[in-house]
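Participant: just coords:
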């Protein structure tokens, strides 16, 4: 492990993956994601299969080259799950998970249904799995998720097992302020270590760390400053999460932040900064295979 770490640290370029979450939630997100993919600015797309715009956008996702873009399942229990009865606010999901009060049979059924919906629409397994609002790492959820992966994809020893998002964050210096560093720490504390141990036990790969956590406030200049700090702190194998989108007039509490992210990620300055900081953007499955 140490030798691998040293090899990564001394490579000529740092390799990271930029991932857009929430594809399928509404048309504006779908359009923004596909535009950024076309520009080569993102290399992973997290699909919310219960989202209102999933069916309309799934065909376009199915046409993307799986070698060039990782399309993953954005496991959702808090906004648009397939079984309406399982939907719960994030705070309730966290509380019930840690109190051991989740309905295991219902949760297992929901996880399977979301995998089925993804595979039916794209004709292939997801390249990875993460969670809407990071629910994939919660107690019980993470165990059922890994069980489902092992049941569905026994060919994992040939390298075809989907990878799992690790929410472990970078050090304080990677964040523009203490508040967003604290938010990143809270997210990681909700299950990143336990999920990592479970993944290691079953030889399921993960990204190194998660960049991109913030409170969705500020203008384009503020987001740009955050982004440059994340890029500066990035290490090989890191995942940079974003929530880009275009406005559609639909109710979306993140609409302004989504448009700002889209504008900054789609800018020439972003491409120049990536090159200046000696970063190579690649799908995570390629980075993991090169370890």
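Facilitator: Perfect, thanks for sending it. Everything numeric here is computed off the predicted structure, so don't read it as measured data.
Participant: alpha carbons only for contacts and neighbour counts from here, please
Facilitator: OK.
Participant: quick check: the closest residue to residue 96 other than its chain neighbours vs residue 196, distance?
Facilitator: Leaving aside its chain neighbours, residue 96 sits nearest to residue 102 (5.6 Å; criterion: Cα to Cα, 6 or more residues apart in numbering). The spacing between residue 102 and residue 196, counted by Cα to Cα, to the nearest Å, is 21 Å.
Participant: do the same with residue 106
Facilitator: 24 Å.
Participant: looking at these two, which is more packed in?
Facilitator: residue 196 (20 against 13; other Cα atoms under 10 Å).
Participant: where does the more buried one land in three-state SS?
Facilitator: helix (DSSP: H, G, I helix; E, B strand; the rest coil).
Participant: next up, the contacts around it.
Facilitator: For residue 196, the contact set (Cα atoms under 8 Å, 6 or more residues apart in numbering) comprises 166, 206.
Participant: now it: how far from residue 247?
Facilitator: As judged by Cα to Cα, residue 196 and residue 247 stand 36 Å apart.
Participant: if I pick residue 55, what's in contact with it?
Facilitator: 24, 49, 121.
Participant: as CSV, the residues you listed with secondary structure and neighbour count would be great.
Facilitator: Conversion of those to CSV gives the following (DSSP: H, G, I helix; E, B strand; the rest coil; neighbours: other Cα atoms under 10 Å):
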residue, secondary structure, neighbour count
24, coil, 25
49, coil, 28
121, helix, 16
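Participant: which one of these is nearest residue 137?
Facilitator: Relative to residue 137, the closest of those is residue 49; by Cα to Cα it sits at 18.5 Å.
Participant: that closest one is in contact with residue 24, isn't it?
Facilitator: Yes - using Cα atoms under 8 Å, residue 49 makes contact with residue 24 at a distance of 6.5 Å.
Participant: residue 203 - how many residues pack around it?
Facilitator: Residue 203 has 14 neighbouring residues, counting by other Cα under 10 Å.
Participant: gap between it and residue 128?
Facilitator: 14 Å.
Participant: tell me where the stretch 1-150 of the chain has helices.
Facilitator: Along the stretch 1-150 of the chain, counting by DSSP state H, counting those that start in this stretch, helices occupy 2-9, 27-38, 54-62, 90-99, 104-122, 141-152.
Participant: and those as JSON lines, adding distance to residue 221?
Facilitator: Shown next, in JSON lines, are these (distance: least, Cα to Cα, whole Å):
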{"stretch": "helix 2-9", "distance to residue 221": "30"}
{"stretch": "helix 27-38", "distance to residue 221": "19"}
{"stretch": "helix 54-62", "distance to residue 221": "30"}
{"stretch": "helix 90-99", "distance to residue 221": "30"}
{"stretch": "helix 104-122", "distance to residue 221": "36"}
{"stretch": "helix 141-152", "distance to residue 221": "37"}
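Participant: so which of those is nearest residue 189?
Facilitator: Of all the helices of the stretch 1-150 of the chain, it is helix 90-99 that lies closest to residue 189, at 11.7 Å by Cα to Cα.
Participant: the structure to be compared is supplied as follows:
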């Protein structure tokens, strides 16, 4: 009996080369869908390109609170209009240096940009650098969707990992502590376990990470990936570059298609 694997590409909208690579993989049937970053000036154009795929692919929102330009401009979250790094985001939030209302305003703006450009809500929600696990973002999810009968699916906590990624997985799992249970209790569908975590500074590890997911990931789980093609916009916005091209090459390859056939698996399509 054929099983399904859910593959979701992060960062649609980050740069034209990233968006083009993701659309290519969706057309090939190699991705279940993607998560969109809506805060960039090119978002309207990127949204127009992915709009025709909404019936065949899961299109979600990739909440972004780190390193990029804030959709809401200057605030306690982004004093100079730029979102902070993850290390300086998490602890100040807990100490009250960043006002939760400013975080919620930024998330509202990103969500509204998604719904306006794509004429409807996201199929799922996750976070750039896993920020959806932060307490302030959990609160936003509960406030924004608490009374809604149709809640977006959420990316859940990571599962077990090999020794290569154990430290990274442990750090993410600590950030995600209690997330699955609390969100499921609130009525959200939580996609778990999360897989696809590896050291992207060693892109050669992606193939083995993907192979392990094909062999072991349950259907309720999710494999996140970051395929792309490097362009000048990406170079200016994000340090993850070479690994994106490796991931794109692997996911688009005949070898990957053959590995799915051997494992009697298919890439899940449609809504999550």
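Facilitator: Thanks, I have the structure now. None of the values given here were measured: they were computed from a predicted structure.
Participant: ok, back up a step: list the members of the contacts of residue 55 of structure 1 that persist in structure 2.
Facilitator: Using both residues aligned by TM-score structural alignment, their matches' Cα atoms under 8 Å, structure 2 keeps these contacts from the contacts of residue 55 of structure 1: residue 121.
Participant: residues near residue 175 of structure 2, how many?
Facilitator: 18.
Participant: could you pull up the contacting residues of it?
Facilitator: Contacts of residue 175 of structure 2 by Cα under 8 Å, 6+ apart are 133-134.
Participant: map it across to structure 1 for me.
Facilitator: Aligned counterpart of residue 175 of structure 2 in structure 1: residue 190 (TM-score structural alignment).
Participant: and its match, how far from residue 6 of structure 1?
Facilitator: To residue 6 of structure 1, residue 190 of structure 1 is 29 Å away according to Cα to Cα.
Participant: now do residue 116 of structure 1
Facilitator: From residue 116 of structure 1 to residue 6 of structure 1 the distance is 40 Å (Cα to Cα).
Participant: those two: which is more packed in?
Facilitator: Using other Cα under 10 Å as the criterion, residue 116 of structure 1 and residue 6 rank with residue 116 on top: 15 against 10.
Participant: and that one, what pairs with it in structure 2?
Facilitator: Matched to structure 2 by TM-score structural alignment, residue 116 of structure 1 sits across from residue 112.
Participant: and that match, what does it touch?
Facilitator: Residue 112 of structure 2 makes no contacts at all, as judged by Cα under 8 Å, 6+ apart.
Participant: next: residue 255 of structure 1.
Facilitator: Shown in contact with residue 255 of structure 1 (Cα under 8 Å, 6+ apart): 245-247.
Participant: you'd agree residue 6 of structure 2 is up against residue 214?
Facilitator: No - the pair residue 6 of structure 2 / residue 214 is not scored as a contact, 9.8 Å apart, by Cα under 8 Å.
Participant: stretch 217-229 of structure 2 maps to which residues in structure 1?
Facilitator: Aligning stretch 217-229 of structure 2 against structure 1 (TM-score structural alignment) gives residues 234-246.
Participant: which stretches of the stretch 151-272 of structure 2 form helices?
Facilitator: Using DSSP H, counting those that start in this stretch, the helices found in the stretch 151-272 of structure 2 span residues 166-175, 179-185, 205-216, 232-237, 242-251, 254-262.
Participant: out of those helices, which one sits most buried?
Facilitator: Highest mean neighbour count of the helices of the stretch 151-272 of structure 2: helix 242-251, a mean of 20 (counted as mean count of other Cα atoms under 10 Å).
Participant: what's in contact with stretch 238-252 of structure 1?
Facilitator: Residues outside stretch 238-252 of structure 1 that contact it (Cα under 8 Å, 6+ apart) are 15-22, 27-33, 207-213, 230, 255-262, 284.
Participant: now that stretch: buried residues?
Facilitator: By 16 or more other Cα atoms under 10 Å, the buried positions in stretch 238-252 of structure 1 come out as 238-247.
Participant: one more: stretch 272-291 of structure 1?
Facilitator: If you call a residue buried by 16+ other Cα under 10 Å, then stretch 272-291 of structure 1 has these buried ones: 274, 279, 281-288.
Participant: list the contacts of that stretch.
Facilitator: Counting by Cα under 8 Å, 6+ apart, stretch 272-291 of structure 1 makes contact with 4, 12-18, 41-44, 67-70, 127, 163, 205-207, 228, 231-232, 237, 239, all of which sit outside it.
Participant: switch to 7 Å and redo it
Facilitator: Here stretch 272-291 of structure 1 makes contact (Cα atoms under 7 Å, 6 or more residues apart in numbering) with 13-17, 43-44, 68-70, 232, 237.
Participant: columns distance to residue 149 of structure 1 on top of the residues you listed, output as JSON lines?
Facilitator: Converted to JSON lines, those look like this (distance: Cα to Cα, whole Å):
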{"residue": "13", "distance to residue 149 of structure 1": "32"}
{"residue": "14", "distance to residue 149 of structure 1": "29"}
{"residue": "15", "distance to residue 149 of structure 1": "26"}
{"residue": "16", "distance to residue 149 of structure 1": "24"}
{"residue": "17", "distance to residue 149 of structure 1": "22"}
{"residue": "43", "distance to residue 149 of structure 1": "22"}
{"residue": "44", "distance to residue 149 of structure 1": "19"}
{"residue": "68", "distance to residue 149 of structure 1": "22"}
{"residue": "69", "distance to residue 149 of structure 1": "20"}
{"residue": "70", "distance to residue 149 of structure 1": "17"}
{"residue": "232", "distance to residue 149 of structure 1": "34"}
{"residue": "237", "distance to residue 149 of structure 1": "22"}
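Participant: please check the residues you listed and keep the buried ones.
Facilitator: Among these, those classed as buried by 16+ other Cα under 10 Å are 13-17, 43-44, 68-70, 232, 237.
Participant: what's the counterpart of residue 59 of structure 1 in structure 2?
Facilitator: Checking TM-score structural alignment: residue 59 of structure 1 goes with residue 48.
Participant: coming back round to it: closest to residue 150 of structure 2 out of the helices of the stretch 151-272 of structure 2?
Facilitator: The nearest among the helices of the stretch 151-272 of structure 2, by Cα to Cα, is helix 179-185 at 13.5 Å.
Participant: mean shift of that closest one relative to structure 1?
Facilitator: Superposing on structure 1 places helix 179-185 of structure 2 at an average distance of 1.6 Å from its equivalents, by mean Cα distance after the TM-score superposition for structure 1.
Participant: starting at the chain centroid, how far to that helix?
Facilitator: With Cα atoms, centre = their mean, to the nearest Å as the basis, helix 179-185 of structure 2 stands 18 Å off its chain's centre.
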